[in-house]
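A.B. asks: okay, predicted coordinates and the sequence, questions at the end:
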Amino acid sequence: MVGAGLGWRQPMNVDEERFLGVALEMLQNGSWFIPHRAGEIYADKPPLFMWAVALFVQLTHWPTVALYLPALLAGAVTTACLYDLGRRLWGRRVGVIAALLFLATYQSYSILRTGQIDGFLALWTVLGIYGLCRHLLLGPAWHWYYLACAAMGFGIISKGVGFLPALMLIPYAYAVRKGWKGVVPMPGKAAAWWLGLLVALAAIAVWLGPLLVIVWHGSADSLAYIQEILFKQTAGRYASAWEHREPFWYFFAQVIPKYWLPIFLWLPWLVPAWRKQLLKHDGRVLVLLGWVVLVLLFFSLSSGKRKLYIFPAVPALVLLVAPLIPWLLRRWFSRRPRGRTVFAVLTVLWLGAWCARGFIEPHKEGINPHETIMGEVARLTGNADLVLVSWREGHWLFARQPIVHFGFHGNQSLEQSALWLRSHPQAHALVPARNLARCYDPQKARRVGETSRAEWFLVGADADNQQCQPSAPDKVYTFAWRHPLP
């Protein structure tokens, strides 16, 4: 279901274009510890996901397939872990239900089919959950605890929130203190617990150790990178987000009702059942439910929110719901035998619809408009340098010729493009329509295509209206793919 249509899909949003481009640029320039985007340092995310994509590119020689393989791997591992945990905690039947319910949850489908970090992060999250559950609920099993700590370390260098499984220790500590059943007390093991932190730090050091050496011997740019990635893009972004700002209740009102289907529809029966289990001091339910609540609270407290942020909570939620499914079926259908048949048919149709959608979507989406635009630009200009203005990642990923830019977030890129064309009259510039007339004569511009954000025009030095007289740019970045995407 997750892999349906693999090979037909191509990068269609800015995240997928960005991460595939960064991975391909790593392979081209060999800068593995400091990622780049069109020659400029890319400091928004740690590099582990891009490493994984680059590895699959090397193995498959098919970039548009390699982009989706990390999430496909994560989906397979998550499904297997949920089956095994359900089997060990409640029985084989519950394990099967947990695996199927995870695949049937809409957010699983929507995240794991994309070429984004959150799908790959699910791999480390579920390994953290699995290892901690084997230790806290089925242990003691210190080797599983250390595996969970290592997974959290690798999760952190995939995305800063990779530490989230550690929050499971909070409800576990409460359950042990209050003597709840279903949890394993481990008194007098402080050194063994703290060793887990060292294991997590060792995993983080796989990237951070070489990075610090590079920064120590490197340039001011590498120092700026480490300051950006370790502070602004983690704690700073959480405390005061500058994009995707949403109210506290965003996940509860706009995400969960849709993306946690079908589980959301069952909450009127699930919530009272969980309450009864908690009144019976079931530590398994407390640890898992407590962790889901803490994850929701953690992301709700940040001003920046996206629907995919709460996906890490889904595996634990599935483990909470799966043991109650047989009870729900008996409650709903004990006097309506045909109801079970209807439920089974609806389940097959639900899963089948997602599988079919995987083949339909690529045909419905068509060709990435950036690929079309860059192909047309290459046809019109040959191999001439192309200056990018207010560009998106798709322009860089699908570029067929050398490109020039003044920083992805450059505020004066339009004015500086005019200055560049004056000294490089053989070059051209790709400019969005909304800014065109400020520096160029629209009558001398050629329309080359449209994306969801803008209409794009190609201009040469002859289109310069001489109205823009900027100072020389602080930095000029040049980049060219050795092997452009076909």
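C.D. replies: All right, it came through fine.

A.B. asks: hey, let's count contacts and neighbours off CA atoms from now on
C.D. replies: Will do.

A.B. asks: helix or strand: which one has the residue lying farthest from the centre of the chain?
C.D. replies: No residue in the chain sits farther from the centre than Arg335, which is 44.7 Å out by Cα atoms, centre = their mean. Assigned by DSSP states H and E, Arg335 belongs to neither a helix nor a strand.

A.B. asks: and the gap between it and Leu329?
C.D. replies: 11 Å (Cα to Cα, to the nearest Å).

A.B. asks: same check on Leu27?
C.D. replies: 52 Å.

A.B. asks: of these two, which one has the most company?
C.D. replies: Shown here are Leu27 and Leu329; by other Cα atoms under 10 Å, Leu27 has more neighbours (16 against 13).

A.B. asks: residues contacting that one?
C.D. replies: Counting by Cα atoms under 8 Å, 6 or more residues apart in numbering, Leu27 makes contact with Ala54.

A.B. asks: report the buried residues of the helix or strand where it lies.
C.D. replies: Counting by DSSP H and E, the element that carries Leu27 is helix 14-29. Of the residues in helix 14-29, 15-27 count as buried by neighbour count, 16 or more other Cα atoms under 10 Å.

A.B. asks: another one to put next to it:
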Amino acid sequence: MSHPLPIRLPGLLLLALLVLGAGLGLRDPSPPDEPRFVLAARHMVESGQWVIPHRGSELYAHKPATFMWLQAAAYLLVHDWRVAFLLPSLLAALGTLWLTHDLTRRLYGRRAAIWAALGLLVVLQFGLQAKRAQIDMVLVFLTTLSMWGLLRHLLRGPDWPALWLGGFAAGLGTVTKGVGFLPLLALIPAIWTMRDGWHGGAGSRPSGARWWGLPLAFVLGTAVWLAPMLTVVLTSDDPALHAYAREILLRQTGERYANAWHHIQPPWYYLQVIFTLWLPGALLLPWLLPAWWRRLRRRDARLLVLLGWAVLVLAFFSASPGKREVYIFPALPLLCVAAAPLLPGLMRRRGVRLTLAGYALLLSLTALALGASGLLADPRWAQRLAEERALDAEALRMLLLWLLALGVGGLVLLGWSRLRRTGTALVLFTALLWVVYGLGLAPALDASSSARALMQRVGERIGPEAELGLLAWREQHLLQADRPARDFGFERPWEDQWHDAARWLGEQPQRRWLFVLDEALGDCVDRQRAEFIGRSNRRDWWLVPGDAVVPDCRPGFAPRPQGDASRD
């Protein structure tokens, strides 16, 4: 058996472009994370201030500006935010596929290379991140680029320009998201392989003048963002800018890792991630692990570096109390490289083919059951979903029809494969999954998830001449507002926001309205005059006219958890 599809790299990249790009331009930014990045990128374009990101009236100090630069640059290229906000992730995904293929080709040959790229393409987390406007797909491109450069030197070198490129990419990754330095950990297993008896490596020990190019390249990579940011901060007397620098350089890096204040998970959390988001690849671990162990016992330097680095990444993130499923994502492409030479043999095993077919069958039957039951049998669960997500009848119907199509399509592919062409069926089923997601599922949920429908109702209710203020808001509300909206801070305590909002409303109570989260209404609003405007992102929202606020009232609220809430 050669590989699941009779395809070469250009065809694979074209397939990935069609599959991962399906639905581009059909939805707006939705939580988590997407609206805040687009909000900051839009501010850059509109204000011309690109160095320090903003979230409304506040400085945004939780992530460097690099990813937002990419989104803003994409907008200047295509002049459509619905397309521009997803372009960096899409291009990064294609680049990661190419790097995975090329690194595998250099380490294991052309036959294994296409297996590595296809293996990466079918993993759920890869497709999901490629179709989301989060930082992590761009980060994974940079960490994979860094490993590509480092391993070209360490395992197939000497190749000093590749080593320096790896250092630069690690530095750039660090100022894209703080953990971009992780590829440098590959030096630990690489140095170990330089002992006698390991084969497959061709590097040199890190000594000599040219090795100093690696840390220098890393520093140059970080300077892409650090240099302009520090220049702006150090040449200003604005205390807000100095607080911004302290927050992003200290609290959002070392303190966030060592003493995380949210996303607290147990040490074994990433096993759960591997056996869910890394499907179907995780299903092959019972066969891969013994095969990897046999090759390590034969002292294969390539495998030790690849797997050793992945283990170090897993250990690094497991040691922190704060964990998210995307944190270990950078290890995935390199694990696909490590698995690639074994996949042709594994796919000849009936047990492997049955396992992978069972995975596709389970997803197909689940989608079929959800779609059919919501449309034909018992629609109560679908109605509950519609109420929770504020979906109208047409959006719910389209969601269920697309689920039905996914289920039927998956069963047709499995029937066609007859277990002999399981690899091909799995690739085609994954393609079908992401096409259905991009063209059907995400657009059906979009009006609710992005808060577009809610903010349209807000604009229609208050009229074109009214002014709008936001209190206890989320980024999608400011992004979707149909007029310039006044905010009173994002991370400020609600009580302080109310103090400024009440004064603002009192100045022109007949034409000013306040958009408020239900929990933040407090006891300073006459609820007989306030209006419930709708539900979005599983929360209730109200409109408060200027004359509905109790004069000289200062509401009290329980302290909210500190930190940036990244999920709605």
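C.D. replies: Yep, it's here. Quantities reported herein were computed from a predicted structural model and do not represent experimental measurements.

A.B. asks: which ones are touching the residue nearest to Met44 of the second structure when sequence neighbours are not counted?
C.D. replies: Closest residue to Met44 of the second structure apart from its sequence neighbours, by Cα to Cα, 6 or more residues apart in numbering: Trp50 at 5.0 Å. Trp50 of the second structure is in contact with Met44, Ala65, Trp69, counting by Cα under 8 Å, 6+ apart.

A.B. asks: what's Gly180 of the second structure aligned with over in the first structure?
C.D. replies: Matched by TM-score structural alignment, Gly180 of the second structure corresponds to Gly162 in the first structure.

A.B. asks: repeat for Leu120 of the second structure
C.D. replies: Match for Leu120 of the second structure (TM-score structural alignment): Phe102.

A.B. asks: quick check, its match in contact with Leu112.
C.D. replies: No - contact criterion Cα atoms under 8 Å: Phe102 of the first structure and Leu112 do not qualify, at 11.2 Å.

A.B. asks: what's Gly438 of the second structure aligned with over in the first structure?
C.D. replies: Gly438 of the second structure maps onto Gly358 in the first structure, by TM-score structural alignment.

A.B. asks: distance of that match relative to Gly290 of the first structure?
C.D. replies: From Gly358 of the first structure to Gly290 of the first structure the distance is 34 Å (Cα to Cα).

A.B. asks: and what of Ile360 of the first structure?
C.D. replies: 39 Å.

A.B. asks: have a look at the two and say which one is more surrounded.
C.D. replies: Counted by other Cα under 10 Å, Ile360 of the first structure and Gly290 do not tie: Gly290 has more neighbours, with 19 against 14.

A.B. asks: residue contacts, the closest residue to that one other than its chain neighbours?
C.D. replies: Distances taken as Cα to Cα, 6+ apart put Pro171 closest to Gly290 of the first structure, at 5.7 Å, once the chain neighbours are dropped. Neighbour list for Pro171 of the first structure: Leu286, Val287, Gly290, Trp291 [criterion: Cα under 8 Å, 6+ apart].

A.B. asks: and stretch 347-366 of the second structure, which residues are buried?
C.D. replies: So for stretch 347-366 of the second structure, counting by 16+ other Cα under 10 Å, buried means Met347, Val352, Arg353, Leu356, Ala357, Ala360, Leu361, Leu363, Ser364, Leu365, Thr366.

A.B. asks: show the contacting residues for the residue nearest in space to the middle of the second structure.
C.D. replies: Most central in the second structure under Cα atoms, centre = their mean is Gln134, positioned 3.5 Å from the mean C-alpha point. Going by Cα under 8 Å, 6+ apart, Gln134 of the second structure touches Asp33, Glu34, Ser89.

A.B. asks: do Ala463 of the first structure as well
C.D. replies: Tyr440, Asp441, Pro442, Lys444, Ala445.

A.B. asks: from Asp441 of the first structure, how far out is it?
C.D. replies: From Ala463 of the first structure over to Asp441 of the first structure (counting by Cα to Cα), the distance is 5 Å.

A.B. asks: next one: Tyr172 of the first structure
C.D. replies: From Tyr172 of the first structure to Asp441 of the first structure the distance is 67 Å (Cα to Cα).

A.B. asks: repeat that for Val183 of the first structure.
C.D. replies: Where Asp441 of the first structure is concerned, Val183 of the first structure sits at a distance of 72 Å (Cα to Cα).

A.B. asks: which stretch of the second structure lines up against stretch 223-240 of the first structure?
C.D. replies: With TM-score structural alignment as the criterion, stretch 223-240 of the first structure aligns to 242-259.

A.B. asks: buried residues, that stretch. List them.
C.D. replies: So for stretch 242-259 of the second structure, counting by 16+ other Cα under 10 Å, buried means Tyr244, Ala245, Glu247, Ile248, Leu249, Arg251, Gln252, Thr253, Arg256, Tyr257.

A.B. asks: counterpart of Phe406 of the first structure in the second structure?
C.D. replies: With TM-score structural alignment as the criterion, Phe406 of the first structure matches Phe488.

A.B. asks: leaving aside the residues next to it on the chain, what's closest to that match?
C.D. replies: Gln497 is the one closest to Phe488 of the second structure (Cα to Cα, 6+ apart), at 5.3 Å.
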